[in-house]
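Student: Give me the fold of what follows.
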Amino acid sequence: MKNFLLFAGFFLLTSCISVKKFNEGLKKPVSAEKLKADVDFAQHQLEKLHPKLYWYISKEDLDFKFDSLKTTINKPLKPNEFYQKLAPVIADIREGHLRLYSAEKRLTKKEIRDLKKQKGLLSRYNFVVDGNRVFVKDNPDKLPNMKVGSEIISIKDIPVKNLIEKYKPFVNSDGFNTTFQKYSMARRWPTFFTEEFGILDSVKVETLFENQKNTFYLRREKISEKELKSKEKQEKKLTKSDSGKTKDYNIITKSFNRDLQFPQKDSSVAYMKIKTFSGTYSRKFYRQSFAVLKKSPAKYLIIDIRDNLGGSLAEINNLYSYLVSENFQFINDIEVTSRASMLQADYFREFPTLLKPFAVLVYPFYFVGSALSVKKESDGFFLRNNSFFSIRKPKKDHFTGKIYVLINGSSFSASSIIASKLKNDQRAFLVGEETGGANDGTVAGRYSTKKLPNSKLKLPIGLMLIQPNIDFTFTKKGVLPDEKISPTLDQIFKKNDVQLQWIFDDIKKDK
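Tutor: The predicted model follows:
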């Protein structure tokens, strides 16, 4: 016990020193020559690992941007000052999954524990971004001064429009899509703000609501020990329950990621909301849900993947098998850049600390498996056939009625892939906005996270070109809806779901 306490004390001490050393490094400028070397390093890694680097930008244009960037680096810069220069060039590649990460200040274990006992500052709200304006979309805790529909004019005495304009170059989508950015900015601007100004206990805010200006302070509230224990108990109860598993209870949003409802009295219409394709217990959920649908009188199925940022390729492949009545191939062979590229994947990062020794033991098998998983064809390197690429049969409980799919600019990655496949095969009618993810596929799957050697910024690079088995549109844009409907700000604030209502009206006509 004495040795254990000594070891624990030593571990905590070295951990604190490591955090302090890292944070001090964020304040130290890096020489211009070293930063230029980081630019070259990032460019080289992208050329080596990214299988579709010149999809939306030519090699000549990208080379020019990297060269031009280096000419602007003529003095030492701190890591995050360098980030503000390099991140926009990475965003110009127009791959929504590809982005540079800034160097965030690290927290000690005590600071992390203390934060867990506090409620957030800006994270307690959901926002809507319209141009350079930010509005409060939701205030679930009903905190004063932040009514739904309030416009945030300034924060910390800085005009919000200036902040949004500053953060815009860091946000990109797939290709030349324009619907994704406002949703992405609505989620990410508080993170950009925190990265720039640190974790604050309070912040001065100016809002405008019904032509009335209001200035006040948002404050970080503490959670009592009793409230914290009650919250943990309730979340544990929900997540461990069978329903919490199959519907994938999310402790952050305090809601289920998947759900099936029958919104009309005669149960002729089924509504399936999927907030994220997490993969967690998804097979059981779809097996149970489509068994229920098979026995129900439902002739119409509405699948809502608005604000679904994607996730598991296995989940959407499985879901698709419940939506068709004929054999199908869901995606094309996955392209990679070389035989060795998959060996660069973030293998050890996927294991928790306690399992890392096990990961070391298993690595030789992973190495051999990865090396053998790539085949060379005349037009490039591809992963060998597996269940994702093969011809698959529909499930016995597949739905045979009419399918509607709700999409918007925040339907991304896996959401775009399944929407694209359903539209191409004329199996569903799409309603809403153009998706944020591209119609013809995306580069994602496994990642190789490269740390720039001098600035220590991190650049995760997607290794796999994933494309649905469709006739490509070559539009370099998202999946276009069959019925385009974009809600107004007023409709959003009043929770008037005009897109879903359009489907109900169309079903009524169809009946």
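Student: From now on I want contacts and neighbour counts done on CA atoms only, so please keep to that.
Tutor: Noted.
Student: Check the chain and tell me which residue is nearest its centre.
Tutor: residue 309 (4.8 Å; C-alpha atoms, centre = their mean).
Student: give the contact list for that one.
Tutor: Residue 309 sits next to 275, 276, 410, 411, 412, 413, 414, 415 when contact means C-alpha atoms under 8 Å, 6 or more residues apart in numbering.
Student: The structure of the following sequence is requested for comparison with the preceding one:
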Amino acid sequence: MIKKFFFPLLTAFIFFTGCAVSNKNYNPNKKYTRQELQEDYSLLRNILEKKHPALYWYTPKDSMNFYFDSCYNAIADSMTELQFGWQVLAPLTHNIHCGHTSFSMSNHWNKYISDKITPSFPLFLKVMGDTMVVTGNLNHKDSVIKKGMLINSINGIRNHEMIRQMFQYLPLDGYSDNVNYVRISGNFPYYHRNIFGIYKNYRVGYTDSSGVEKTILLPMFNPVIDTFVRRRKPPMEPKPPRSQLNKERRESYRSMEIDSTINTAVITLNTFSNGGGRHLRSFMRRSFKKIKKQQVKNCILDLRSNGGGDINMSALLTKYLRNAPFKVVDTAYAVAKSFGPYSKYIHQGLLSNIGLLFISKKKKDGNIHFGYWERHWFQPKTKNHFDGQTYVLINGPSFSATTIFCNAVKGQSNITLAGEETGGGWYGNSGLLIPDITLPNTKLKVRLPFFKIVQFNHTIKNGRGVPPDLFIAPTVDGVRRSADRKMEIVKSLIKSSQQIKQE
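Tutor: Okay, here's the model as predicted:
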């Protein structure tokens, strides 16, 4: 567990970096009593044991009881929200091995921290297996540690051991930990700070340009500025109209461009969520219509940042590419009919209870089944269906509804999954309805998937994600070049196949 004295240092720095708190009555340094924390924890355990459909899917009940008890015993005499979340809830949710069961800080904390830069470990690192490569240095005056250098240890902890420890605080589906390499790589200082704490200095082992291992003492990144010196603020630019902001947000969800040099459409879909709404549906329609009109023969579908969302949108995309009827799932069931008696702690719990009366039904196996998804067959699109060669780029963040899409198209002769194993489970996962539990004292949140899903024509339950047909791993050279190797290799394959056909 994280040593207690690190967190007071962190929160003290947070206060120093910004005293203008938007939540007037919120204090991130507030200590909750052991009794308050135990009440929150016991409530969470009761809800998970009675409502979580896959609590024992990858962790046997006796082992799960051990983790429940050990995390309960880790509750100290008093803890802050941050301490309780990372020291207690994070390791608990990790051991459930359900990627949709994770904790998050309270709304007050998120609002408080949104405009603050906190002290941290100074290096951003790309993590690949046991390898850590520098991608950025927050201490801009540091002339020694540069992009592309290999980091071998931090404060005496070697790479493989550090990554192993960090993974014990992060959620995952089954044993598909590929998503957590990407998470840590996205913000290494954040995860290192919350898991190991902060230090005034870090002893970092690295490999220099000549291949020699060395060590250096790096100061923590300290964002503190002289708050007593009034700085002239730049004039505020006028806020763009809402229509422009909405357009920019939609475009961040998806894009499509045609590379005429290789007669290939490149479609990027970063979400299937309701945020795309009807615009996502119309985007797919316009894109495949344009592809057919311009007689494009190849398609690269980039789903590497797609964490899932609306299964209906995932199914819609499948209909444009799959050449045979399909279902989304073989089975989808819950272990309870409603969220009662815990509805008041669950987001829209009462409203969900009403909806569950109409969409689910108890069957002979004693479980509550979501019959629509188990029965409904989807038909491929006849209009603007794409039959050309398709490469689907995937990696760890390809999750949930994206994994369902990958399972539906995998094995089709004109579709190649390229990249790395998905973070979402191939056999199945939990989802469909995923509200937040809000703990009454700390206001921390834990996601609660309500239905267990077993995929259509599923593979064996081995805890792994959907594997690529063409494995393309990240490399140190690729990081140093800031290269998109997966996109480079797939485009090269398309170009080579075209040259062969011309010959």
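Student: so what number do they get for TM-score?
Tutor: After superposition, the two chains reach a TM-score (TM-score structural alignment, normalised by the length of structure 2) of 0.75; 458 aligned residues with a C-alpha RMSD of 4.3 Å.
Student: related to what we said a few turns ago, give the equivalent position in structure 2 for the residue nearest to the centre of structure 1.
Tutor: Structural alignment (TM-score structural alignment) places residue 309 of structure 1 against residue 307 in structure 2.
Student: Surely its match is within a helix?
Tutor: No: under the criterion used here (DSSP: H, G, I helix; E, B strand; the rest coil), residue 307 of structure 2 is coil, not part of a helix.
Student: follow-up on the earlier one: if you look at the contacts of residue 309 of structure 1, which of them are in strands?
Tutor: Among the contacts of residue 309 of structure 1, DSSP state E puts none in strands.
Student: Neighbour count and distance to residue 221 of structure 1 added to the residues you listed, as CSV?
Tutor: Below are those laid out as CSV (neighbours: other C-alpha atoms under 10 Å; distance: C-alpha to C-alpha, whole Å):
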residue, neighbour count, distance to residue 221 of structure 1
275, 22, 28
276, 23, 29
410, 26, 30
411, 32, 33
412, 31, 34
413, 29, 36
414, 29, 37
415, 31, 36
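Student: Please identify which of those is nearest to residue 98 of structure 1.
Tutor: Nearest to residue 98 of structure 1 among the contacts of residue 309 of structure 1 is residue 413, at 11.9 Å by C-alpha to C-alpha.
Student: helix, strand or coil for residue 137 of structure 1?
Tutor: Secondary structure state of residue 137 of structure 1, per three-state DSSP, is strand.
Student: Translate it into the numbering of structure 2.
Tutor: With the correspondence set by TM-score structural alignment, residue 137 of structure 1 lines up against residue 135 in structure 2.
Student: and its match, how many residues sit next to it?
Tutor: As a burial measure, residue 135 of structure 2 scores 20 neighbours (other C-alpha atoms under 10 Å).
Student: give me every residue that touches it.
Tutor: Contact analysis of residue 135 of structure 2 by C-alpha under 8 Å, 6+ apart lists 123, 124, 125, 126, 146, 147, 148, 479, 480.
Student: what's the answer for residue 345 of structure 1, then?
Tutor: Residues near residue 345 of structure 1 by C-alpha under 8 Å, 6+ apart: 446, 447, 448, 449, 463.
Student: ditto for residue 34 of structure 1
Tutor: residue 454.
Student: Tell me how far it lies from residue 204 of structure 1.
Tutor: Taking C-alpha to C-alpha, to the nearest Å as the measure, residue 34 of structure 1 falls 38 Å from residue 204 of structure 1.
Student: how close does residue 63 of structure 2 sit to residue 92 of structure 2?
Tutor: For residue 63 of structure 2, the distance to residue 92 of structure 2 equals 12 Å [C-alpha to C-alpha].
Student: Of the two, give the one with the bigger neighbour count.
Tutor: Legend: neighbour count by other C-alpha under 10 Å for residue 63 of structure 2 and residue 92, higher for residue 92 (27 against 14).
Student: Who are the contact partners of the more buried one?
Tutor: Residue 92 of structure 2 is in contact with 67, 68, 71, counting by C-alpha under 8 Å, 6+ apart.
Student: and the second one, what pairs with it in structure 1?
Tutor: Residue 68 of structure 2 maps onto residue 66 in structure 1 when the alignment is built from TM-score structural alignment.
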